[in-house]
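Asks: A predicted structure for the sequence below; I have some questions about it.
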Amino acid sequence: MEDSWNMSELMLSDVLVSNVYNQFFHQNQNLFKDKIVLDVGCRSGLLSILAVEAGAVKVFAIGNMRSAKCIAKVLGNGERAEIFEPLNGCITQIILPCGLRKVDIIVSEWMGHALFADSLFCQVLYARDKWLIKNGFIFPSVANLYIQGISLNRELLVDKNVLIMEDYVNRQSLITEKCLLKSIDLTSIKDDIEFQKADFKMKALRNGTMSACLLYFDICATNGKGQLQKLFSIGPEAPKTYMMQTILFLKEDALVVAEQQILFGRLSMILGYFAPRGVEFSLGIWLAK
């Protein structure tokens, strides 16, 4: 489950998200104090470091061993260094050291493009079912995936045949209202993770042509008071983060829409259990009669 070092560097360079994570751990140290923590993916290593600083008694990391080596250097040779321990190997073959069978907390920078592509979603659910104690804590745990119609000039694209791309869309390109596709809580989700399907409807904001749909999400976590707290968003209204929005272009000609007109659609995503990078999208859009 070795993860991309390029993505790790992007995460570490994102001041906005790093500050949000740092603030959450600082304000909710009671959640982590004297707890055993498992970092699934260890992408940037930031969550492992913050868990150590928040008072965890032990932090295990699975995934990016290059990040794990950097964490060890950051923690130095003192008592904090002994708290952190990387576990090398495939997640399905790993055995927790010292006879441990459970952990109190799972942390993971699990989100991918359009939430599921290039994600660690499946690995977090596997770790949850295998190692997390009953009523254990996952950070971050809740994600809301949205879809919104946009108007983009495909003539400006270098590759006119592209159907999926990553970018950041400005508010001027929005042509429909947003629609919540799916709300996911990693502590309780039991859906078929190999196939995600959602029907939706959107209302046009103005007259124009819709050439694509925009996928984006916001990320939340339950704080020490039991309240669901929004951490950050990658929507058009939010500041840019290391995560890009996902644009799905319509195969056919752009749809001509009128203000207040209703559009119906269905989005399907197929992902392999341990091959989450290979997500296939299927999008259908039609106008209300």
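Replies: Now that the structure is in, tell me what you want to look at.
Asks: contacts and neighbour counts: CA atoms only from here.
Replies: Noted.
Asks: I'd guessed Leu125 sits against Ser188; true?
Replies: No. With contact defined as Cα atoms under 8 Å, Leu125 does not reach Ser188; the gap is 9.4 Å.
Asks: So for those two, which sits in the more crowded spot?
Replies: For Leu125 versus Ser188, neighbours defined as other Cα atoms under 10 Å are more numerous around Leu125 (17 against 12).
Asks: so how far is Lys178 from Gly55?
Replies: Gly55 sits at a distance of 40 Å from Lys178 (criterion: Cα to Cα, to the nearest Å).
Asks: what does Ser44 give?
Replies: According to Cα to Cα, Ser44 and Lys178 sit 31 Å apart.
Asks: More neighbours: which of the two?
Replies: Neighbour count, other Cα under 10 Å: between Ser44 and Lys178, Ser44 has more, with 27 against 21.
Asks: Are we agreed that that one is in a helix?
Replies: No. Counting by DSSP: H, G, I helix; E, B strand; the rest coil, Ser44 is not found in a helix; it is coil.
Asks: quick one: secondary structure of Lys197?
Replies: Taking three-state DSSP as the rule, one finds Lys197 in the strand state.
Asks: Can you verify my assumption that it contacts Glu280?
Replies: No. Lys197 lies out of contact with Glu280 (Cα under 8 Å); the separation is 11.6 Å.
Asks: list residues touching both of these two?
Replies: Common contact partners of Lys197 and Glu280 (Cα atoms under 8 Å, 6 or more residues apart in numbering): Met269.
Asks: okay, now the one to match up with it:
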Amino acid sequence: MDQYFESYEELDIHQLMLNDKTRVLAYKTAIFNSKEKFQNKIVMDIGAGSGILSIFCAQVGAKKVYAVEASMLANSIEQVSIENNVQDKVKVIHNKVEDISPDSLEKVDIIVSEWMGFYLVHEGMLDSVLFARDNLLHEDGLLFPSIAKLYASPCQLPSMFDFWNNVCGVSMRCIGKEYRKTKSLKPEILLVNQDDILTEGKLLAWLDLECISVEEIDLLGGQNYVSVCKKDGKFQGMCIWFAVEFPDGSELSTGPHDKTTHWKQTAMVLPEDMEVTRNEPIAFKFELKKDASHPRRYNMELSLLDAEEVEHDIPCDCHMTKCIVTKKYIDDLSHPLSFDTFPMKSMNSEWPDEPFEEMDSTLAVQQYIQQMIRRDPSNIDLILNMPEANDEGVWKYEHLRQFCMELNGLAVRLQEECHPETCTQMTATEQWIFLCAAHKTPKECPAIDYTRHTLDGAACLLNSNKYFPSRISIKESSVAKLGSVCRRVYRIFSHAYFHHRTIFDEFENETFLCRRFTAFVTKYNLMSKDNLIVPIMEGEGATESEA
């Protein structure tokens, strides 16, 4: 038996996990909230342990629950099911899920698993869940949880630093320094006080368990990040935590602002602390990489970077001049009254135009596009007129980033009346029903969820270092992916036009965004004209074709 599974035969471990009421009740709530999804369904509980999740599934009406447990604790699950009068529904499989032949049992409708370890992926059990998803779950099956997110934030760690300053009146800073050198070599599991968190949590990884591959979890993070301090303090380490979402929309979060769990938080300790001030940017690179020789382990690496040399989020709240200026641009662009309230002449005098050739930045194209929008959002020809000597691939890419950013404004307004109960499908006209590609198999999705998934997916792709590592030049193979993004985000316009016309018209009158987008995709042949069903351009009529 694998040592990993033997370790889970210690009942103390299970008492610790079962005593974690936040953990147990999160799963129970998600399962009981989804009672109708479990009734008469076949469920698989992977890493069933004591069997409590299997019992929950049986209690809400599951037809059969396969409780898969590789350790000797499997022998206890049957007794637990008898104690709870569900022995006719719970079938124990004493084996690793990878050793179950797909031909030995029917496909299951739902997979339930509490697979998370410290910093989400420690112990590598997610691999087993993905194996079961690919081999044992129906194509339209559900996973509990369905989404996992990993976060990090610079923090203070007074127990690692302040303690040594005064030990009963004796200064031991020299020992503290050596202590921190040792502690900085591996992550620490501890509770971080929410008052010691210096910045908003930075999302390092967003995993859609319905479609992510095993290869994609070999490396998490790996990007350059910038976090902005919310207060003065001492940067002494990095706090890491995770959250998972269930199909009913509920969430289990292990962050320092949430109820305590047995996972606590993970901290990477710095050998020396650094004084930081409110609005100061902290730039870093963080990655989790699966250990090739020990696949249940991940190697964690933190590198501190120069905030001057790293690309910041847009907008960014830090105190650097470039971010203050960019944020002002965006605030003015997105203010719903900006174009009506302030004369364009005064806006131009406040923000003088800068010739493109004088813009010396990797963000020059983005800044130029925003400058043209600010000058006159209705002058679409001017906005789409590419400066000489510019790379066309970069021009298309930056415009699409800008479209997606502005479309978030429409998405926010749609939330006022586009509810899952009223807009149960992403539709345009009666002949257009769109399937959401954010799932393992594309399927129907409420319109507001489709909108959120589409914009999240577009942001993920457009911010991917794999496909778009540079904003100065872009490979043709990456440019080819832009058409697919255009087709999907256009559906947000079409749904708003045909089902929320008042919101669409108000937004369009302020931004001219759909007109600009339509002209953009037409000019660069990124969409078929047959699919441009919103009659937004002058003299254009609505056309319909099969979805």
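Replies: Structure received. Keep in mind the model is a prediction, meaning the values are calculated, not measured.
Asks: After superposition, what's the TM-score here?
Replies: With the length set by TM-score structural alignment, normalised by the length of structure 1, the two chains reach a TM-score of 0.88; 282 aligned residues with a Cα RMSD of 2.4 Å.
Asks: what residues are up against the most centrally placed residue in structure 1?
Replies: Centroid-nearest residue in structure 1: Met111, 1.7 Å away (criterion: Cα atoms, centre = their mean). Taking Cα under 8 Å, 6+ apart as the criterion, Met111 of structure 1 is in contact with Asp118, Ser119, Leu120, Phe121.
Asks: And it, how far from Ile164 of structure 1?
Replies: Distance, Met111 of structure 1 to Ile164 of structure 1, using Cα to Cα: 18 Å.
Asks: In structure 1, spot the helix with the most residues.
Replies: As assigned by DSSP state H, the longest helix anywhere in structure 1 is helix 15-27.
Asks: Structure 2: matching residues for that one?
Replies: Across structure 2, the stretch matching helix 15-27 of structure 1 (TM-score structural alignment) is residues 21-33.
Asks: Quick check: the matching stretch compared with structure 1, mean distance?
Replies: Once superposed with structure 1, the aligned residues differ from stretch 21-33 of structure 2 by a mean of 2.3 Å; criterion: mean Cα distance after the TM-score superposition for structure 1.
Asks: Okay, buried residues for the longest helix of structure 1 please.
Replies: Of the residues in helix 15-27 of structure 1, Val17, Ser18, Tyr21, Asn22, Phe24, Phe25 count as buried by neighbour count, 16 or more other Cα atoms under 10 Å.
Asks: Give me the helices and strands touching it, please.
Replies: helix 5-13, helix 46-53, strand 228-233 (3 or more Cα pairs under 8 Å, 6 or more residues apart in numbering; DSSP states H and E).
Asks: winner for burial among these?
Replies: helix 46-53 (a mean of 23; mean count of other Cα atoms under 10 Å).
Asks: how far off helix 15-27 does that one point, in degrees?
Replies: Per axes from the mean of the first three to the mean of the last three Cα atoms, to 10 degrees, the angle that helix 46-53 of structure 1 makes with helix 15-27 is 20 degrees.
Asks: Compare helix 46-53 of structure 1 with structure 2 and give me the mean distance after superposition.
Replies: The superposed helix 46-53 of structure 1 is, by mean Cα distance after the TM-score superposition for structure 1, a mean 1.0 Å from where its aligned residues fall in structure 2.
Asks: Quick one: the residues in structure 2 that the next helix or strand after that helix pairs up with.
Replies: Where DSSP states H and E defines the elements, the next helix or strand beyond helix 46-53 of structure 1 is strand 58-63. Strand 58-63 of structure 1 lines up with residues 64-69 of structure 2 when matched by TM-score structural alignment.
Asks: Need the buried residues of helix 15-27 of structure 1 in CSV (columns: distance to Ile91 of structure 1).
Replies: Formatted as CSV, those follow (distance: Cα to Cα, whole Å):
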residue, distance to Ile91 of structure 1
Val17, 26
Ser18, 26
Tyr21, 25
Asn22, 27
Phe24, 27
Phe25, 25
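Asks: so the helix or strand hosting Lys345 of structure 2 matches what in structure 1?
Replies: Per DSSP H and E, Lys345 of structure 2 falls inside helix 344-350. Under TM-score structural alignment, there is no match for helix 344-350 of structure 2 anywhere in structure 1.
Asks: Downstream of that helix, the next helix or strand is which one?
Replies: Counting by DSSP H and E, the element after helix 344-350 of structure 2 in chain order, helix or strand, is helix 364-375.
Asks: What helices and strands are in contact with that following helix?
Replies: For helix 364-375 of structure 2, the helices and strands in contact under the criterion 3+ Cα pairs under 8 Å, 6+ apart are helix 321-334, helix 344-350, helix 380-384, helix 392-414.
Asks: Any chance of these in TSV with mean neighbour count as columns?
Replies: Below are these laid out as TSV (neighbours: other Cα atoms under 10 Å):
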stretch	mean neighbour count
helix 321-334	15
helix 344-350	12
helix 380-384	17
helix 392-414	18
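Asks: Ok, which of those helices comes nearest Glu78 of structure 2?
Replies: Among those, the nearest to Glu78 of structure 2 by Cα to Cα is helix 392-414 (49.0 Å).
Asks: name the helices or strands packed onto the next helix or strand after that closest one?
Replies: Sequence order places strand 426-427 as the next helix or strand after helix 392-414 of structure 2, per DSSP H and E. When contacts are defined as 3+ Cα pairs under 8 Å, 6+ apart, strand 426-427 of structure 2 sits against strand 433-434, helix 447-462.
Asks: Could I get the full set of strands for the stretch 51-200 of structure 1?
Replies: 58-63, 84-87, 103-107, 132-139, 142-150, 164-167, 174-185, 195-203 (DSSP state E, counting those that start in this stretch).
Asks: Residues touching stretch 137-155 of structure 1, excluding its own?
Replies: Stretch 137-155 of structure 1 is contacted from outside by 104-109, 114-115, 160, 173-187, 202, 208-222, using Cα under 8 Å, 6+ apart.
Asks: Kindly report the same for stretch 268-280 of structure 1.
Replies: Identification of contacts with stretch 268-280 of structure 1 by Cα under 8 Å, 6+ apart yields 116-123, 193-198, 281-283.
Asks: cutoff 10 Å now
Replies: For stretch 268-280 of structure 1, the external contacting residues (Cα atoms under 10 Å, 6 or more residues apart in numbering) are 1, 91-92, 112-114, 116-123, 126, 192-199, 281-284.
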